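*Asks:* any chance you can model this:
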Amino acid sequence: MDSTQLKAVQDKLTAALVQVSRNVNQLASEDLNFHRASSGDFTESIDEQSERILALTSKVLQIAVGETGKSAPTLEDEDSIEDNWRDVVDVIDSILERADACLDEFTGVIKKLSPSEEEQAPLVKKAPKFPTIYDYGPSKIPKPQLLFDRKVDNSTAELFRPLLKVKPNAITPLEDCLKTQDIDGKEGYPTPYESEIRASKYPKSVYEQSPPIDYLPFESTTATFVDTLDGVKEMLKELKQVKEIAIDLEHHDVHSYAGLVSLMQISTREKDWVVDTLKPWREELQILNEVFTDPKILKVLHGSFMDIIWLQRDLGLYVVGMFDTFHAANALGYPKRSLKFLLQKFVNFEADKRYQMADWRIRPLPSGMFDYARSDTHYLLFVYDHLRNELIQASTPDGNLIDQVNERSQNAALQRYERPVYDEAHGQGQGGWYDMLCRNSGILSKEQFAVFKAAHKWRDEVARAEDEGVQCVFPKHVLFRLAQTMPLDMGVLLRTLSPMTPITKARADDLLDVIKEAKIAGADGPEWRDVAPPLKTSKPLVTESKDEDFLIPERFKTTFFGEPLHMPSKQISPEHALAALKEAHRLAFPSPPVPTTVKEVRENLGIKTTPATPPTEQPAPALAPVEPEEKKVFTVKELGGPRKRKVTPVDQPTEDLLTLEPSDDDIYDEETEAKRRKMLRKEKKKAKKAAKVQAESTPFDYGAADSVLNSSSAQTSEALPKKKKTFDPYKKALEAPSGVRKLKRDESGKSLTFRK
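*Replies:* Predicted coordinates:
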């Protein structure tokens, strides 16, 4: 086969893989556990096929690692797949890389050397695959935070004090901003630039519609990589000469407890910079506050919610005069608000997805990652021009969208960083255990709940001490596995933690003691569902929204459609809290009003009803004088009681009543005739039902039945008499009980569902 025939083979292989994927997805959507319980034969077949697939997979993995000299994992059951998942992924990656190289050689993208050329060719090492944030094992890159001038402190013993040394463009002196205050019921440092952010006025150009300024071609321009303090000062001189800049950050939070700002991208209309923020002198970047806090220079960011926190936490930088394109896209009602969507919409540019999860601590920075980081700000000012014009066009005299976006951007810039505090009792806050348990479908006993809390706290303490992400100690699914098994000896603990990280391995004895103590204490402890989240009294009960004229309780603060509801400061009485919540829910989820009473439902459906009058007590009728029997005159209607009640004669059969003709003495009308007809229909239905019951109770005459063995195959269902019963010799066999269902051990996080 030559390269021209590769397309046909590739299409055939793709079609086969698509069909396999469809079959797999269809099987995954079926409730196999339910079918297991319904048929013993089906259970045996499923188990047989499962063992066969696992055996074939193990053989494929062994064949794939044959040339590499590595050992392939053996998959014995479903649990072994999860335990050896990392090894399976590594084998699959190696297969795909070799297949990619072979295809390149086959199609001629890479010229294959002849044997003589291969002997003469120098050995060239293949460039290693760049690390991603999914590499939760030991860090392959030395920790840059170990060289910082200010050492990392993950403890909560002291409050976070702003890193500012000098405050340019100040309204309030720096000395007044570095004093602790009572903020929302807790002691803390205020935002140093709060006064400046609230007093800032946006440039007039933000409110004026003008044609978008074209960006420079990405291919013909280059960005400057700034990794020296002199380079930062040169960049600062150029930034002071412009009116608008675009800013973005790249963050790493796997091999760091709090996270690290790894790169900062800054762009003007003519130039791009990529600043290395992992240098030991990184806090010297505070000189950029001369531009970042200048209200005359517009700062354009996208999704600045976390960028503002990271800038003040790591670099001591604050932003005054910010325009967030995320809030602009939200105000315009775009279906998506991501930067990727905006770049595709206005620039028709799509960034390389390979670098979305890259480890941005890599130095020197690969060219692909450098271009990816640069693209985030290179087009952002051009996108801002389009959004500004659309906001002006969509504004009305009663609602200026530009002011709305500016106000939301200011609220984002007013955020204040606080050290994450671990809440052991209630599991609230960043990285707490309460939300994790609420999202998990498993049920924990008292002892398991106590072990879960103890292991969760131990993991957090180790991560703080090692300055690593909690997932690098052990991931979430291992945490639940520890709570379920509650290992009490080292062997079981090691099997439960497999594969074990070096951090946990060095502290396995300590973890085992923590689990033992927690299990003993949990015997008399509470259930996890009994531990309710605390009511946040440190903040106001409700706060006033800047976007809508309603109030929202603080404890119901949440995120609707990707944007947080705004919560500033105004308190109201508790009796209005529920009404405020309903109003907030109605505005966040537009839906028609739901009737709350039966009367409202009838009115909506147009059903007219007459008001029911309460029954009144009738006075007892006076006793009439008794007349002789032969002179007493009466009518049938008088003996029948009230008009709306059915007549039940005593001395006359029902059949005679139904055929009774009215006499001259009877009061006869259409209503009486309707009653007679109704009773006649009921009697006919009763007679028909009695005949059917009698027919069914009659024993079946096997002698008169048609022969099953000698029946004619040409006889069709039309030839049989209507409703004639036929003998089914297999009916009793089908009613036999099913086989014994296979016992399946409980697994955390999984439940059984049954479909009709």
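
*Asks:* going by C-alpha atoms from here, please, whenever you check contacts or count neighbours.
*Replies:* OK.

*Asks:* packing partners of the longest helix seen in the chain?
*Replies:* Counting residues, the longest helix found in the chain (DSSP state H) is helix 670-697. Packing partners of helix 670-697 (3 or more Cα pairs under 8 Å, 6 or more residues apart in numbering; DSSP states H and E): helix 654-658.

*Asks:* second input sequence below; structure requested for side-by-side comparison:
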Amino acid sequence: MSVFQYVSDEASLNALVAQYQQSQLLVLDTEFVRTRTYYAKLGLIQAYDGKTLALIDPVAVPNLASFWALLTNPNIIKLVHSCSEDLEVFAHYGNCQPTPLFDSQIAASICGMGHGVGYAKLVETCLGEVIDKGESRTDWMRRPLTDAQLNYAANDVLYLYQLYPQLETKLVEQNRLNWLYEEGERMTVGRLETPDLDTAYLRVKNAFQLTEVQLAYLKVLAKWRLEKALARDLALGFVIKDHGLIALAKKQPKSMGELLKLNDLTEQEKRIHGKDILKVMQGADLVNLPEVVDVIALKPGYKSAFKAIKTCLTEICEQHTVPMEMLGSKRHIHEYLQWRWNKGQGELPTVLTGWRAQLAGEALAQLEL
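*Replies:* Take a look at the predicted model:
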């Protein structure tokens, strides 16, 4: 059972933050609920500096300004595990991103302990402790939180603090600590930007199937859906699902009668949004049409080019004992191939930046694609 301080008023929070500002290492975790909402509902923040393990209640203390200021203090290492969802929470509620960032899951991957290792597995491997994950699916917005919930939450930062020296030592021995911080920086890029309404259509599943005219309709529909989702804090699928938007863009109903015949929309979607949808579709710009979505996998020569890049990166991964997922994921390969086929125009692909460029840049440049 962990010893922790439960922080439920602003004075206690400010005193805690004053202490944390003096520390060199701060472990962070969050507990949240995301069911129907666009943004996760923040239920609890866990923090530990090796002296005081605190469970901060954001429901009881809505003003967390002093805590958010901690996260950007460059003198404190922020230690997290598999933090992409935590970063979303920090961006939305604190309008900030932690720096410098040390993610223990990425650290384990870089120093050869396996890719995507879960927290409980890492704790068991390094510390021999078995963690009870019984409260992982729980309602963190419910008050009061149970003792079991609080202990579960506290353990998420308690053992992470103890893991740090082992992971840091391994990274230093392999001369890869700078890789770890580079990854931390890369993960936080762009997270404070507001969602782009005009490019929302590019993130709709199967948008590549549509013609330019159909895409013009999808563009206004996806923008409208995102605006609706943000205004009502609803997950996109709870406004209208992707396949519903695709069907509307393909069939372009001009009247309520035509719209009601569409099987791809639920009766609820038709009833609540029908009139809005017809109005939005009338605003489609059919003069300045969007370009057809470019799918690299459909281009001639894709298979052989993909295979050549993958083979090259696999050899480098084996030589340097780096997981393929870190150096040459499918997304990384696609990014690089697109860049090569665009004759090096545009932003450098990830695989040609930082430590990845040092490992793979020369070998990739020699490939004939």
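
*Asks:* need the TM-score from the superposition.
*Replies:* For these two chains in superposition, a TM-score of 0.66 is obtained (TM-score structural alignment, normalised by the length of structure 2); 323 aligned residues with a Cα RMSD of 4.6 Å.

*Asks:* per the alignment, Leu263 of structure 1 corresponds to what in structure 2?
*Replies:* In structure 2, the residue paired with Leu263 of structure 1 according to TM-score structural alignment is Leu44.

*Asks:* follow-up on the earlier one: in structure 2, what stretch matches the longest helix of structure 1?
*Replies:* Using TM-score structural alignment, helix 670-697 of structure 1 finds no match anywhere in structure 2.

*Asks:* which residues in structure 2 does the helix or strand following that helix align to?
*Replies:* Per DSSP states H and E, helix 670-697 of structure 1 leads on to helix 731-734 as the next helix or strand towards the C-terminus. With TM-score structural alignment applied, helix 731-734 of structure 1 matches no range in structure 2.

*Asks:* helix 731-734 of structure 1 - contacts with which helices or strands?
*Replies:* Contacts defined by 3+ Cα pairs under 8 Å, 6+ apart place helix 731-734 of structure 1 against no helix or strand at all.

*Asks:* name the residues of it that are buried.
*Replies:* Going by neighbour count (16 or more other Cα atoms under 10 Å), nothing in helix 731-734 of structure 1 comes out as buried.

*Asks:* would you agree Gln97 of structure 2 is in contact with Leu87?
*Replies:* Yes. Assessed by Cα atoms under 8 Å, Gln97 of structure 2 is found in contact with Leu87 at 6.5 Å.

*Asks:* Cys177 of structure 1 matches what in structure 2?
*Replies:* Aligned partner of Cys177 of structure 1 by TM-score structural alignment: none.

*Asks:* hmm, I was thinking of Trp433 of structure 1
*Replies:* By TM-score structural alignment, Trp433 of structure 1 lines up with Tyr201 in structure 2.

*Asks:* distance of that match relative to Pro253 of structure 2?
*Replies:* 18 Å (Cα to Cα, to the nearest Å).

*Asks:* the two: which is more packed in?
*Replies:* The neighbour count for Tyr201 of structure 2 versus Pro253, taken as other Cα atoms under 10 Å, is higher for Tyr201 (25 against 18).

*Asks:* find the nearest non-adjacent residue to the residue mapped onto Leu13 of structure 2 from structure 1, please.
*Replies:* Under the alignment by TM-score structural alignment, Leu13 of structure 2 pairs with Val232 in structure 1. For Val232 of structure 1, ignoring the flanking residues on the chain, the nearest one in space by Cα to Cα, 6 or more residues apart in numbering is Val226 at 6.4 Å.

*Asks:* residue furthest from the geometric center of structure 2?
*Replies:* For structure 2, the residue at maximal distance from the C-alpha centroid (Cα atoms, centre = their mean) is Gly257, at 40.6 Å.
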